[in-house]
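Visitor: the following comprises the amino acid sequence and a computationally predicted model.
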Amino acid sequence: MLATLLAVDGPDTVALTPVTKAGLADWLAAQSPAVASWVKAVGFTGEAGSTVFLPGPDGGVAHVLAGVSAIDDLWAFAGLPASLPAGSYKIDATLDARTATRAALGWALGSYRFSRYKKPPEKGFANLVWPAAADRGEVERAATATWLVRDLVNTPACDMGPAELAQAAQDLAAEFDAAVEVIVGQDLLDRDYPAIHAVGRASPRAPRLIDLRWGNPQHPKVTIVGKGVCFDTGGLDLKPSSAMLIMKKDMGGAAHALALGRMIMMAGLPVRLRVLVPAVENVVSGDSFKPQDVLKTRKGPTVEVGNTDAEGRLILCDALAEADSEKPELLIDFATLTGAARVALGPDLPALMCNDDALANDLTEAGTAVDDPMWRLPLWAPYRKGLDSKVADINNVTTNGFAGAITAGLFLQEFVSKGTPWAHLDTYAWNGSARPGRPEGGEALGLRAAYAVIAKRFG
């Protein structure tokens, strides 16, 4: 399944030895004087990301040294698929299962390229022979799910509208024999999803709710909700053009939800999985919802629209209410929800808000363990007053501009029962610049951590 990870090595496979700065001297001491002299002569110091090629007796490459910050670093090998010459390589080191799995996953994540619209470079990626102790299932689940997030987020809105997002869910359902229902347009009103319809009705590409189900109905219910705003102009509270430049990524929460569903189904976890994705475009037309409109919601509370650019929480409230109605054992939503979360935590750390301390602790601990970190923000109850409305049960924004990520979480919490263990991940879903294994563009953040918690709890 992973093209750059090979089952067996061949006669042309080149040995690849990872070396840290601190460990280089010991490695050199065990080599022949000729090898040690060559490494010193070319100035190799074991700097992370650097490589040196050791020539063989025939003049070809006999061995590669790769500088790493730590051999068990997830990203230690992630830059090598693109930087090494095409060919096959095998790690020449004894790796325990955890390190071998991380090495293979880093290599796989570094072998991603989005080439739907542009011819890829002639030079392909270098191949790695599977490290002997690697957990192939874990690597394949994490890599293919991450690629799915990246592909969906990187696809521009012209080719990734609500219908195309629904098709991605249907393709996923077909692969794993899951059932999927898509509620479209007027049917959203007939089926009582008024907030989703209100946000998406201005677009000629009809809004919809994607509902995927998989697994034994007798197993514990795990429900994943993802924000699917396929493009966000801000609505009538129109964004400036500079703020729209990467708004194709505003369906990143939906991409995460589908990718997490993929991981669960690939693993065959004994859960009753449900994935709910409200998919809309927030655009401007004569039928746009307006500031100070009062919207009905599936759960019942009315919402005054303080800002049409806070649309994600409006579509999520209907989806969360439906998810909560089944009283799942675990409910997680992913959303590219607020700029405030990015101001607070930057692009790499999703903001976690959670109504269950045990779940929050599990998620943050898993994030650290699998190098997929997140940071918990409080659902600080005193800030809820800022969402009060004079004409409706709640406003979708505050007027003071403070704690925007937290107040968004407090808004969503209104639509989840206190007894439902719920986690909200406000994620950026984007790399602003390229790093080894993490190309510029769409990115999965919090995905592997969420899967680790679900697998541990229900696997």
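Guide: Noted; the coordinates are in hand. For clarity, every value in this text was computed on a predicted model and none was experimentally measured. Numbering: from 1, shown residues only.
Visitor: CA atoms for contacts and neighbours, from now on please.
Guide: OK.
Visitor: can you give me how far the helix or strand encompassing residue 189 is from the chain middle?
Guide: Here residue 189 sits within helix 186-190, counting by DSSP states H and E. Centroid separation for helix 186-190 versus its chain: 30 Å, with Cα atoms, centre = their mean, to the nearest Å.
Visitor: part of a helix, is residue 177?
Guide: No - counting by DSSP: H, G, I helix; E, B strand; the rest coil, residue 177 is located in no helix; its state is coil.
Visitor: tally of neighbours for it?
Guide: 14 (other Cα atoms under 10 Å).
Visitor: for it, what are its contacts?
Guide: residue 214 (Cα atoms under 8 Å, 6 or more residues apart in numbering).
Visitor: one more to weigh against that first structure:
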Amino acid sequence: MTLTFAEPNPNAIPIHVISADKADDALARLPDAARSWAKAHDFMGGLGEVLTVPADKNGIAAVLIGYGTQAKRARDRFHLAVAAKKLPAGVYHLASGLEGDALEEAALAWLLSAYRFDRYRKPGKDGARLIAPDGVDAARLQVIAEGEALTRDLINTPAADMGPKELEEAAQSLSSTHDARINVIKGDSLVSSNFPMIHAVGRASTRAPRLIDMRWGDSGPGLTLVGKGVCFDTGGLNIKPAASMGLMKKDMGGAATVLGLAHMIMGLGLKLRLRVLIPAVENSIDGNAYRPQDILTSRKGLTVEINNTDAEGRLVLADALTLSDEDDPDLVVSMATLTGAARVAVGPDLSPFYTDNDDHAAALAKAAARVADPVWRMPFHEPYEAMIEPSIADLDNAPKGGFAGSITAALFLRRFVENPYMHFDIYGWQPSDAPARPKGGVGMGARAVLEALPEMLGL
């Protein structure tokens, strides 16, 4: 798996990207042989069309890739990844047809098209390689692709091989790569260090719960990323049915996403102070598992009535978010595969996010559109605050009724943060193959946040 651009090569095969609504003009500018070949094959730039123009003596003289119409392209993204998968192995370069954000998206799509999760099978051979197009920051795109690959690999790894210990090892490896500092509190030390809800959720597992705390950078604004690291979620004593438990290896998708984003930030050398907090647990069943109707006291001192042990993600995040506040960062961003309600609201492809800061929301929306990482703002709807307030504790971890589940979870988390805060309720999984996104784990929201950071933090 090579998620890098090819070295410059004078023999690279030129690619001409042709929009359907401008096909006549684009084809008219091609060399005679290519234009005649396109006409002979009725090539008119339909989205996903790939036509190889033969050379005089074997090989390929050029490639024509259909880019469709704007209306067709709007129905998905990363369209050049489709062409990259169709072409034979070789070195190619984009000769015409794209510029600006579209060119950058195409280049990243090509890189991501090479991703394969091959931990448990023989690695495939490299396919078509692309030379970095003029006008794009090749080094930046390669770092972004690496971060996305890290996220996908972590989510795709089965829970037997990706428990709290292995998630810690992934963070340790990332820390070593970027010369970051890392501290881990685990097992019963969580109790003495005042992380009671992280301990309560993870104590029934044979694999010790832990809080992973990584820091990098010593100047600039402070950014803290908090990722839900529930490495497998049985639902606890409110055990999930088999159909709901099948994808629970991805319940650490928030942690995987913030680690991928952290790699991008550190790899690009952004001038900020980064902190990454991951409560890593397995929500298991044993005689010492926490129970429905238990009252837990959080690190912040707020008490929480447990009405469903399957609403565990917000509990471990709450203790980590309280810690995040203690050094007054300029922005806290949490990412979690938190609620099924978010999937009902926006489906698997959009990243719903919450913030009270309109400027941050606008910056994120613009950035998401630029980098083809779609997001959707959801409301911290304050009239629903009463829904998370039970009669015998400060907070309820699972309000009855089923209404507004993503919103009430976000409101719950906001109770533990005083500094500027943004929360993502992501899915972290691609249900079926799509351009540059094979079925399996996928990063959501990370590239949008990365693109928006300069405006949100004044970098």
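Guide: Here it is on my side, so go on. All values derive from a computational prediction rather than experimental measurement.
Visitor: can you pull the TM-score for these?
Guide: With the length set by TM-score structural alignment, normalised by the length of the first structure, the two chains reach a TM-score of 0.95; 454 aligned residues with a Cα RMSD of 1.9 Å.
Visitor: rewinding a little: ok, and what's touching the helix holding residue 189 of the first structure?
Guide: Identification of contacts with helix 186-190 of the first structure by Cα under 8 Å, 6+ apart yields 194, 196-197, 208-209.
Visitor: residues in the second structure aligned with the next helix or strand after that helix?
Guide: Toward the C-terminal end, the helix or strand that comes next after helix 186-190 of the first structure (DSSP H and E) is helix 194-200. Using TM-score structural alignment, helix 194-200 of the first structure lines up with residues 196-202 of the second structure.
Visitor: what's the mean distance for the matching stretch versus the first structure?
Guide: Aligned to the first structure and superposed, stretch 196-202 of the second structure gives a mean residue distance of 0.3 Å (mean Cα distance after the TM-score superposition for the first structure).
Visitor: coming back round to it: now tabulate the contacts of helix 186-190 of the first structure in CSV and tack on neighbour count.
Guide: Formatted as CSV, those follow (neighbours: other Cα atoms under 10 Å):
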residue, neighbour count
194, 20
196, 31
197, 27
208, 27
209, 26
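Visitor: so who does the spatially closest residue to residue 205 of the second structure that is not a sequence neighbour touch?
Guide: Spatial nearest neighbour of residue 205 of the second structure, chain neighbours left out: residue 284 (5.2 Å); criterion: Cα to Cα, 6 or more residues apart in numbering. By Cα under 8 Å, 6+ apart, the contact list for residue 284 of the second structure reads 202, 204-205, 232-236.
Visitor: from these, pick the one nearest residue 77 of the second structure.
Guide: Sorting those by how near they are to residue 77 of the second structure, with Cα to Cα, puts residue 232 at the top with 30.8 Å.
Visitor: now the closest one: which helix or strand?
Guide: Assigned by DSSP H and E, residue 232 of the second structure falls in strand 229-233.
Visitor: swap in residue 259 of the second structure?
Guide: If you go by DSSP H and E, residue 259 of the second structure is part of helix 253-267.
Visitor: ok so residue 275 of the first structure is a strand residue?
Guide: Yes - assessed by three-state DSSP, residue 275 of the first structure belongs to a strand.
Visitor: run a quick neighbour tally on it.
Guide: Neighbourhood size, residue 275 of the first structure [other Cα under 10 Å]: 26.
Visitor: how far away is the corresponding residue of the second structure for it from residue 389 of the second structure?
Guide: Matched by TM-score structural alignment, residue 275 of the first structure corresponds to residue 276 in the second structure. Per Cα to Cα, to the nearest Å, residue 276 of the second structure is found 29 Å from residue 389 of the second structure.
Visitor: quick one, what contacts the match of residue 275 of the first structure?
Guide: Per Cα under 8 Å, 6+ apart, neighbours of residue 276 of the second structure: 212-215, 224-227, 258-259, 262.
Visitor: residue 332 of the second structure versus that one, what's the distance?
Guide: Separation of residue 276 of the second structure from residue 332 of the second structure (Cα to Cα): 10 Å.
Visitor: how about residue 343 of the second structure?
Guide: 23 Å.
Visitor: of those two, give the one with the bigger neighbour count.
Guide: The neighbour comparison of residue 343 of the second structure against residue 332 (other Cα under 10 Å) goes to residue 332, with 23 against 19.
Visitor: give me the element the more buried one is part of.
Guide: Applying DSSP H and E, one finds residue 332 of the second structure within strand 331-336.
Visitor: how far out from the middle of the chain is that strand?
Guide: Counting by Cα atoms, centre = their mean, strand 331-336 of the second structure comes out at 12 Å from the chain centroid.
Visitor: cool, and stretch 104-119 of the second structure?
Guide: Relative to the centre of its chain, stretch 104-119 of the second structure is centred 14 Å away, using Cα atoms, centre = their mean.
Visitor: what's the answer for stretch 64-74 of the second structure, then?
Guide: Using Cα atoms, centre = their mean, the mean C-alpha position of stretch 64-74 of the second structure is found 26 Å from that of the whole chain.
Visitor: quick one: contacts of that stretch?
Guide: Against stretch 64-74 of the second structure from outside (Cα under 8 Å, 6+ apart): 15-21, 44-53, 79, 83.
Visitor: go through that stretch and flag the buried ones.
Guide: By neighbour count on 16 or more other Cα atoms under 10 Å, the buried set for stretch 64-74 of the second structure is 64-69.
Visitor: quick one: secondary structure of residue 420 of the first structure?
Guide: With three-state DSSP as the criterion, residue 420 of the first structure reads coil.
Visitor: isn't it right up against residue 328?
Guide: Yes - with contact defined as Cα atoms under 8 Å, residue 420 of the first structure reaches residue 328; the gap is 6.7 Å.
Visitor: ok, which stretches of the stretch 251-400 of the first structure are helices?
Guide: For the stretch 251-400 of the first structure, helices defined by DSSP state H, counting those that start in this stretch occupy the ranges 252-267, 312-325, 339-345, 357-369.
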